[in-house]
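turn this into a model:
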Amino acid sequence: MPRFAANLSMMYNEVPFLERFAAAANDGFKAVEYLFPYDFPAEQVKSQLTDNGLTQITFNAKPGDWNKGERGIACHPDRVDEFKQSIDQALAYARELGNKKLHVMAGISHPNFSHAEQRATYLSNLAYCARLAQQENITVLIEPINTRDMPGYFLTHQEQAHAICAELAAPNVQVLFDIYHCQIMEGDISQKLKRDMRRPFGGIGHIQIASVPQRNEPNLGELDCHYLFKLIDELGFDGWIGCEYRPLGATSAGLNWMPR
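So this is what the prediction gives:
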């Protein structure tokens, strides 16, 4: 059975963020992920990891102003300096927290720039990030996200993401395969896992799961999560699966899908 990391941005919302680490550990989780740590000093987050015996798997570089609807700035030609500052900040946090994977959000397509301009900026920014991250032995993750949840998002399909990885040819840039997003945009999950698990450049560097269509516990909805878990094992994936779902009720009460 794969190893599961609790996503503390979506799970355990019954308690404040810093209390979610202990809640996840009490339910048997050994690893965590979340969207952003930047509201708290890195050493404060680190103490929660240490005190609860948890491994930090990944988080996102700062995406611009999240509260104003921004979902990344990596593809925005007019914000390159801000992007570089966000990477410096993210790598400083990763140094303290110990995670070896960093998700860089592409952003919403900008109406004032052509697709070609934005793609060129995205590639250039990812190359910059990859060079710095490689010095820290960190893998940069890029994630196709569905346009129902994020209308206008720049990166939406698996093949699109793998084409970017191939063009960059950086050894530490991989694709975050989010089963929820992929099912909404493309479907055919098992075949894409088989096709993309290991590529010369890219490959699947991290997996996240939630049910479709409601993004709740993974044993609900239209997908057979246990079939997918078995397949992921058979394909030799040795990373963590992030539980990026919204619990239907109390988080702990909904964990019956996960073998203890």
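
alpha carbons only for contacts and neighbour counts from here, please
Will do.

mind listing the helices for the stretch 101-250 of the chain?
Counting by DSSP state H, counting those that start in this stretch, residue ranges of the helices within the stretch 101-250 of the chain are 115-135, 158-168, 179-185, 189-196, 225-234.

of all these, which one comes closest to residue 10?
Of all the helices of the stretch 101-250 of the chain, helix 179-185 sits nearest to residue 10, with 14.0 Å by Cα to Cα.

for the comparison step, fold the sequence that follows:
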Amino acid sequence: MVNIAANLTMLYTEHPFLERFDRAADDGFTAVEFFFPYGLPADDIQAALTRNGQELVLFNLPLGDWDAGERGFVGRPERSADFAAGLAEAVSYARVLHPTRINTPSGPAPDTAESFETLVTNFSLAASTLAAEGVGLVIEPINRFDVPGALVSTVPRAVELLDRVGNDNFGVQYDLYHSVRAGEDPFEVIAEYLPRIRHIQIADVPGRHQPGTGALDFERFFAALDDGGYEGWVSLEYHPEGLTGESFGFFRSAGLLA
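Sure thing, here's the model as predicted:
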């Protein structure tokens, strides 16, 4: 059976960030993730994890000025120094928070050979740096409707990058919402690429809300993960329709959340 985690950036937004760990624990979550720890004291985040006995399964590398609309820059050669600085900042937080994995999308960039080679260089650095810290690295393909110009927008493209980097510490973060929005069939993706997938995030499509609010067959999806032997985390990364605590009906009825 897969393991369920809560994304605290998108869930429990009716509460201040550090209180979301407590609310998630009240709802039975023993593992959490979030977009970014930066700007908060790492010790405060670790205290929230510790008091709730929660595992931190993932956070993101810095992606630039998020509030101004930046969504990553790993494939832009003129931003390589920024990438290295962001990696160093992520490592400083990882040494306190001990995440299972750190993620980054590629961000938008011209779809050129130079951009792809920049991805290879930067992800090679990150994979080896994080391996030395005992932390995995994943790349998340992002659809081009939500992030126009995203350099890595599909799972096959991400796997091409993995093969070029050639580091076992580097895998795919599979976001079901982004995959479907990019035109992929999730069941074909699972059948072909599940061994390369290290982390999964889910939301229904369209709307990016909880299961049952869109068109996706989540019973079939979770059955496919079980049949494929997936043992990683599946994080709930959706905008709840209604209060967060009322959005877990599917997971409780399926026995995925107590």
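
structure 1: matching residues for stretch 205-221 of structure 2?
Stretch 205-221 of structure 2 corresponds to residues 212-228 of structure 1 when matched by TM-score structural alignment.

ok now the matching stretch, how far from the chain's centre?
Averaging C-alpha positions (Cα atoms, centre = their mean, to the nearest Å) puts stretch 212-228 of structure 1 18 Å from its chain's average.

give the buried residues for that stretch.
Neighbour counts over stretch 212-228 of structure 1 (16 or more other Cα atoms under 10 Å) mark 212, 215, 216, 217, 218, 219, 220, 223, 225, 228 as buried.

quick one, what contacts the first one?
Pointing back at residue 212 of structure 1 there. 180, 183, 184, 218, 220, 221, 222, 223 (Cα atoms under 8 Å, 6 or more residues apart in numbering).

show me what the third one aligns to in structure 2.
Correspondence of residue 184 of structure 1 to structure 2, assessed by TM-score structural alignment: residue 181.

thinking again about what came up before, pick the one among the buried residues of stretch 212-228 of structure 1 closest to residue 77 of structure 1.
Relative to residue 77 of structure 1, the closest of the buried residues of stretch 212-228 of structure 1 is residue 215; by Cα to Cα it sits at 32.4 Å.

what separation is there between residue 88 of structure 1 and residue 96 of structure 1?
13 Å (Cα to Cα, to the nearest Å).

tell me which of the two has more neighbours.
Counted by other Cα atoms under 10 Å, residue 88 of structure 1 and residue 96 do not tie: residue 88 has more neighbours, with 16 against 13.

and the more buried one, helix, strand or coil?
Under DSSP: H, G, I helix; E, B strand; the rest coil, the three-state class of residue 88 of structure 1 is helix.

and the nearest residue to residue 42 of structure 1 once chain neighbours are set aside, helix, strand or coil?
Nearest non-adjacent residue to residue 42 of structure 1, counting by Cα to Cα, 6 or more residues apart in numbering: residue 93, 5.7 Å away. On the three-state scheme (three-state DSSP), residue 93 of structure 1 is labelled helix.

what about the strands in structure 1?
With strands called from DSSP state E, structure 1 shows them at 3-7, 31-33, 55-56, 58-60, 101-103, 139-142, 173-178, 204-209, 240-243.

residue 69 of structure 1 - how many residues pack around it?
By other Cα under 10 Å, the residues close to residue 69 of structure 1 number 11.

list the contacts for it?
Residues near residue 69 of structure 1 by Cα under 8 Å, 6+ apart: none.

what's the distance between it and residue 92 of structure 1?
For residue 69 of structure 1 relative to residue 92 of structure 1 (Cα to Cα), the value is 25 Å.

now do residue 194 of structure 1
Counting by Cα to Cα, the gap from residue 194 of structure 1 to residue 92 of structure 1 is 35 Å.

again with residue 175 of structure 1
22 Å.

comparing the two, which residue is more hemmed in?
A side-by-side neighbour count of residue 175 of structure 1 and residue 92, using other Cα under 10 Å, places residue 175 first with 27 against 13.
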